[in-house]
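[1] Sequence first, predicted coordinates after that:
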Amino acid sequence: MNVYLDNAATTQVRGEVIEKMQEALALSFGNPSSTHSFGRTSKTIIETARKTIAQYLNAKPQEIIFTSGGTEADNMIMQCAVRDLGVQTIITSEVEHHAVLHTAEELAKLEGITLKFVDLKDCGTPDSDHLEALLKEDDSKKLVSLMHVNNEVGNMIDINAVANLCKQHNALFHSDTVQSIGHFKLDVEETPVDFMAVAAHKFHGPKGIGFAYIRRNSGLKPLIFGGAQERGFRAGTESVHNIVGCAEAIKLAYDNLDEEKAYVSDLKKYFIDQLNSELPGCTFNGNSEDFEKSTYTLVNVNLPVPENKALMLLFHLDIKGIACSKGSACQSGSALGSHVLNKILSDDELKRPSVRFSFSKYNTKEELDYVIKELKEFANN
């Protein structure tokens, strides 16, 4: 049996999305910047996709800037905020995605901005009281960057509370929402977030496409120069078929959200119950066992496997056809382990293997039973 439980890394593209993309590739091949009918057709498709995405976020179409994905969007927003908006201090956390952490570190090194980290609670969630204290420390222009849903342990911040706190203290707020858009409803008129980064492949869309949400009249200027694409904000010929796929994926995600959220939540609950029953001694990292404080799409579990066997666990699961992760996919080539787990686990806990299992509408309880069986067999032999 082959079981894919690494949906936090990337998701299977929906069949309906593939059909729309194939149609665009076959029929809408004109350059969107061309003035003839072929180009105008492609341009219309892009603007229709932009309006579709904006509608689901209650945003304005001009606030959606297509990018190659979340990493580019994070980089664009943070670098341009420092360059164009006079940001002097970036406040973030040590459990952010490296697209944010490494960008912040480079800006501190190259631009001389002050970099501050919000304290973490024991579970790994940023401490809102400390965030408020940091916002009050001085009068420097600040950018707060905190992800909505942590990609490794699933912890969720109260994005409304953080956005309003930043607004109260005249700070800009950027959120990497790569793990939440398409899985949770977010209304940018109700939640005063200034900037967001989104990637289509996290909600059953294609890889290599995403968008930056940039609140209108932000003052940001282009990071990539050239033509006038994306209203002059991001030069380069648009990837029409990928943009079509992104819009169709977000449409299907939100049109089916209630049903699919209930289904995936039930899978997660079932998996947690089976782990507790069949592998006594396992513990859950962060808030991943708590449905109120974490996403319903993943669980990160610390397994009762001795240190001498820990390194072989993922290899064993892979041999058995099971795809999962010890951390984010972006960390898979690193020998340092998860920077998130290194911050929140004890030395003893770090000696035992932690695995992230992430779910989608395409998974079944039968698949989860198979995974539990293999985990149990590995732990007990």
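    Good, I have the coordinates.
[2] Please make it C-alpha for all contacts and neighbour counts, starting now.
    Will do.
[3] Quick one: the helices in this structure, in order.
    Under the criterion DSSP state H, helices of the chain are mapped to 15-27, 37-57, 70-85, 98-111, 128-136, 159-168, 240-255, 257-278, 307-310, 313-319, 339-344, 347-351, 365-380.
[4] any idea of the angle the longest one forms with helix 240-255?
    Here helix 257-278 runs at 70 degrees with respect to helix 240-255, directions being taken by axes from the mean of the first three to the mean of the last three CA atoms, to 10 degrees.
[5] The fifth one too?
    In terms of direction (the same axes, to 10 degrees), helix 128-136 departs from helix 240-255 by 130 degrees.
[6] by contact count, what packs against helix 128-136?
    Helix 128-136 sits against helix 159-168, with contacts defined as 3 or more CA pairs under 8 Å, 6 or more residues apart in numbering; DSSP states H and E.
[7] Presented hereafter is structure B, for comparison with structure A:
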Amino acid sequence: MESLKRTPFYDLYSAYPESRCIDFGGWELPVQFTGIVKEHEAVRRQAGLFDVSHMGEFMVTGTGSEAFLQKMTTNDVSKLEDGSAQYTLLCYPDGGVVDDLLVYRLGEERYMLVVNASNINKDFQWLQEHLTAEFGGVSLKDVSEETLLLALQGPLAETILAEVTSAPVTALKPFHFTEKTVVCGVEVLLSRTGYTGEDGFELYAPHSAAATLWNGLLAAGAPHGLTPAGLGARDTLRFEARLPLYGQELSADITPLEAGLQFFVKLDKGNFIGREALLKQKEAGLPRRLVGIEMIDRGIPRSHYPVYADGVKIGEVTTGTQSPTLKRNLGLALLEAAYSETGSEVFVEIRGKQLKAAVVKAPFYKRTQGVKPQ
């Protein structure tokens, strides 16, 4: 695994004898520290600390930055104010997804984009290709290799963070951030978004601050049950909350509308790449929809398992597992629209057998109805 990339936190993983790393998109990353279910439950009840430094960060600056991002992304960048962020997507002309990402407005004509690790090079090239003469005042810079990113997630995240910063974290609203905020003695960009279905914060800082932030946050969080968490728990947590993962719920072959992300596609904001195709798809009616499914027969639906109804294949599972929180065998599946109504009977092929399932409502977990902190 010597050729795999490592984050600035890699050397700190060895403090956890049960930690196990895997190849994740060319990165050597921990799938677990103490156990996936244990880490999942910690985030639902107390808090978890995730090293997500493999994510990519691009700076978009200069005259015309807002207009450029309006053309490139599906959401309405003009609605952002300084210190606010939004979830959005990059689309191909046919409506398929290049990537999903966050856009942070740092100031007038100054933005940061946070993209998926496996798509860093592809996204940067896509943006550069469309940086035409009309956007001649725009500068695009990839700062991924100099930026660390930690995610502190869970119902006690705010309590823990308040112990290591004098910043008024309680006043920081969701999808807002502050720059030059001192946490554990380190100056960070502190945001409040999340990818687990729980409250949470992100800390962006230079690589040199890795050990100080990691050790400081874990020390402050120890009395509150804070634990390091790996990719395994990150995936089960986001799945329960119906948050998409690029390459599974989103891809070049799946549009944001099919994935149920209409809220983040502002067809009335003006022209953007993919708008015409998405508008046509909306007007014609969606051919497929991403839905929740629950197994009735005994079995666990897994990614890419085919789904049948009336004797024909109608789609496939995008993500599935036994939910650690709900203890039910659940999945997300992209199905033909005719079979997407809640209660529809479908069959998932598992090890050569078609096992009965039903279309159910998703997200499977919402914070307001979930496990309360202990």
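    Structure's in. What do you need? Note that this is a predicted model, so its numbers are computed, not measured.
[8] Can you give me the TM-score here?
    Overlay of the two chains. TM-score (TM-score structural alignment, normalised by the length of the second structure): 0.29; 183 aligned residues with a CA RMSD of 6.9 Å.
[9] Can you tell me which of the helices of the first structure is nearest to I91 of the first structure?
    I91 of the first structure lies closest, by CA to CA, to one member of the helices of the first structure: helix 128-136, at 7.8 Å.
[10] quick one: buried residues of that closest one?
    128, 131-132, 135 (16 or more other CA atoms under 10 Å).
[11] could the helices of the first structure go into TSV alongside distance to M196 of the first structure?
    Shown next, in TSV, are those (distance: least, CA to CA, whole Å):
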stretch	distance to M196 of the first structure
helix 15-27	23
helix 37-57	11
helix 70-85	8
helix 98-111	12
helix 128-136	19
helix 159-168	11
helix 240-255	15
helix 257-278	20
helix 307-310	37
helix 313-319	33
helix 339-344	21
helix 347-351	32
helix 365-380	33
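[12] out of those helices, deepest packed?
    helix 240-255 (a mean of 24; mean count of other CA atoms under 10 Å).
[13] list the helices and strands that helix packs on?
    Against helix 240-255 of the first structure (3+ CA pairs under 8 Å, 6+ apart) you get helix 15-27, helix 37-57.
[14] out of those helices, which comes closest to A73 of the first structure?
    Nearest of those to A73 of the first structure, taken as CA to CA: helix 37-57 at 15.6 Å.
[15] helices or strands next to the closest one in the packing?
    Here helix 37-57 of the first structure touches strand 64-67, helix 240-255, going by 3+ CA pairs under 8 Å, 6+ apart.
[16] Just list what the first one packs against, helices and strands only.
    Same thing as strand 64-67 of the first structure. Strand 64-67 of the first structure packs on helix 37-57, strand 210-214, going by 3+ CA pairs under 8 Å, 6+ apart.
[17] how many degrees apart are the first one and helix 240-255 in direction?
    To tie it back to what came earlier, the one meant is helix 37-57 of the first structure. Going by the same axes, to 10 degrees, helix 37-57 of the first structure makes 30 degrees with helix 240-255.
[18] What of the shortest one?
    Between the axes of strand 210-214 of the first structure and helix 240-255, defined by the same axes, to 10 degrees, the angle is 70 degrees.
[19] ok so, going back, out of the buried residues of helix 128-136 of the first structure, who's nearest S145 of the first structure?
    Ranked by distance to S145 of the first structure (CA to CA), these are led by L131 at 11.0 Å.
[20] Relative to V162 of the first structure, how far out is the closest one?
    Between L131 of the first structure and V162 of the first structure the distance is 9 Å, computed by CA to CA, to the nearest Å.
[21] circling back: distance to D273 of the first structure for the helices and strands packed on helix 37-57 of the first structure - can I get that in a markdown table?
    Below are those laid out as a markdown table (distance: least, CA to CA, whole Å):
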| stretch | distance to D273 of the first structure |
| --- | --- |
| strand 64-67 | 40 |
| helix 240-255 | 27 |
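[22] Between those, which one is closest to L25 of the first structure.
    helix 240-255 (5.8 Å).
[23] May I see the helices and strands packed on helix 240-255 of the first structure organised as CSV, with distance to K251 of the first structure added?
    As requested, those are exported to CSV (distance: least, CA to CA, whole Å):
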stretch, distance to K251 of the first structure
helix 15-27, 10
helix 37-57, 7
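[24] Of those helices, which is nearest D318 of the first structure?
    In terms of CA to CA, the element of those nearest to D318 of the first structure is helix 15-27, at 25.6 Å.
[25] That closest one vs helix 37-57, what angle?
    Using the same axes, to 10 degrees: helix 15-27 of the first structure against helix 37-57 is 160 degrees.
[26] contacts for helix 15-27 of the first structure?
    Around helix 15-27 of the first structure, the neighbours that count as contacts under CA atoms under 8 Å, 6 or more residues apart in numbering are 205, 240-242, 244-245, 248-249.
[27] was I right about K313 of the second structure contacting E336?
    No. The criterion here is CA atoms under 8 Å, and K313 of the second structure misses it with E336 at 9.2 Å.
[28] ok, back up a step: how about the helices and strands packed on strand 64-67 of the first structure in a markdown table, adding distance to K309 of the first structure?
    Shown next, in a markdown table, are these (distance: least, CA to CA, whole Å):
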| stretch | distance to K309 of the first structure |
| --- | --- |
| helix 37-57 | 46 |
| strand 210-214 | 39 |
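[29] before we move on, back to that, do you know which of the helices of the first structure lies nearest F195 of the first structure?
    helix 70-85 (7.0 Å).
[30] who does that closest one touch, helix- and strand-wise?
    Here helix 70-85 of the first structure touches helix 98-111, strand 172-176, strand 195-199, strand 210-214, going by 3+ CA pairs under 8 Å, 6+ apart.
[31] And those: which comes nearest N302 of the first structure?
    Among these, helix 98-111 sits nearest to N302 of the first structure (CA to CA), with 22.5 Å.
[32] which residues are contacting the closest one?
    70-71, 74-75, 78-79, 82, 90, 92, 94, 113-115, 145.
[33] can we see that at 7 Å?
    For helix 98-111 of the first structure, contacts defined as CA atoms under 7 Å, 6 or more residues apart in numbering pick out 71, 74-75, 113-115.
[34] Export these to JSON lines and append columns for distance to I372 of the first structure.
    Converted to JSON lines, those look like this (distance: CA to CA, whole Å):
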{"residue": "T71", "distance to I372 of the first structure": "34"}
{"residue": "D74", "distance to I372 of the first structure": "37"}
{"residue": "N75", "distance to I372 of the first structure": "39"}
{"residue": "I113", "distance to I372 of the first structure": "48"}
{"residue": "T114", "distance to I372 of the first structure": "46"}
{"residue": "L115", "distance to I372 of the first structure": "43"}
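[35] Determine which two of the residues you listed are furthest apart.
    Of all pairs drawn from the contacts of helix 98-111 of the first structure, the greatest distance, 21.6 Å, lies between T71 and T114 (CA to CA).
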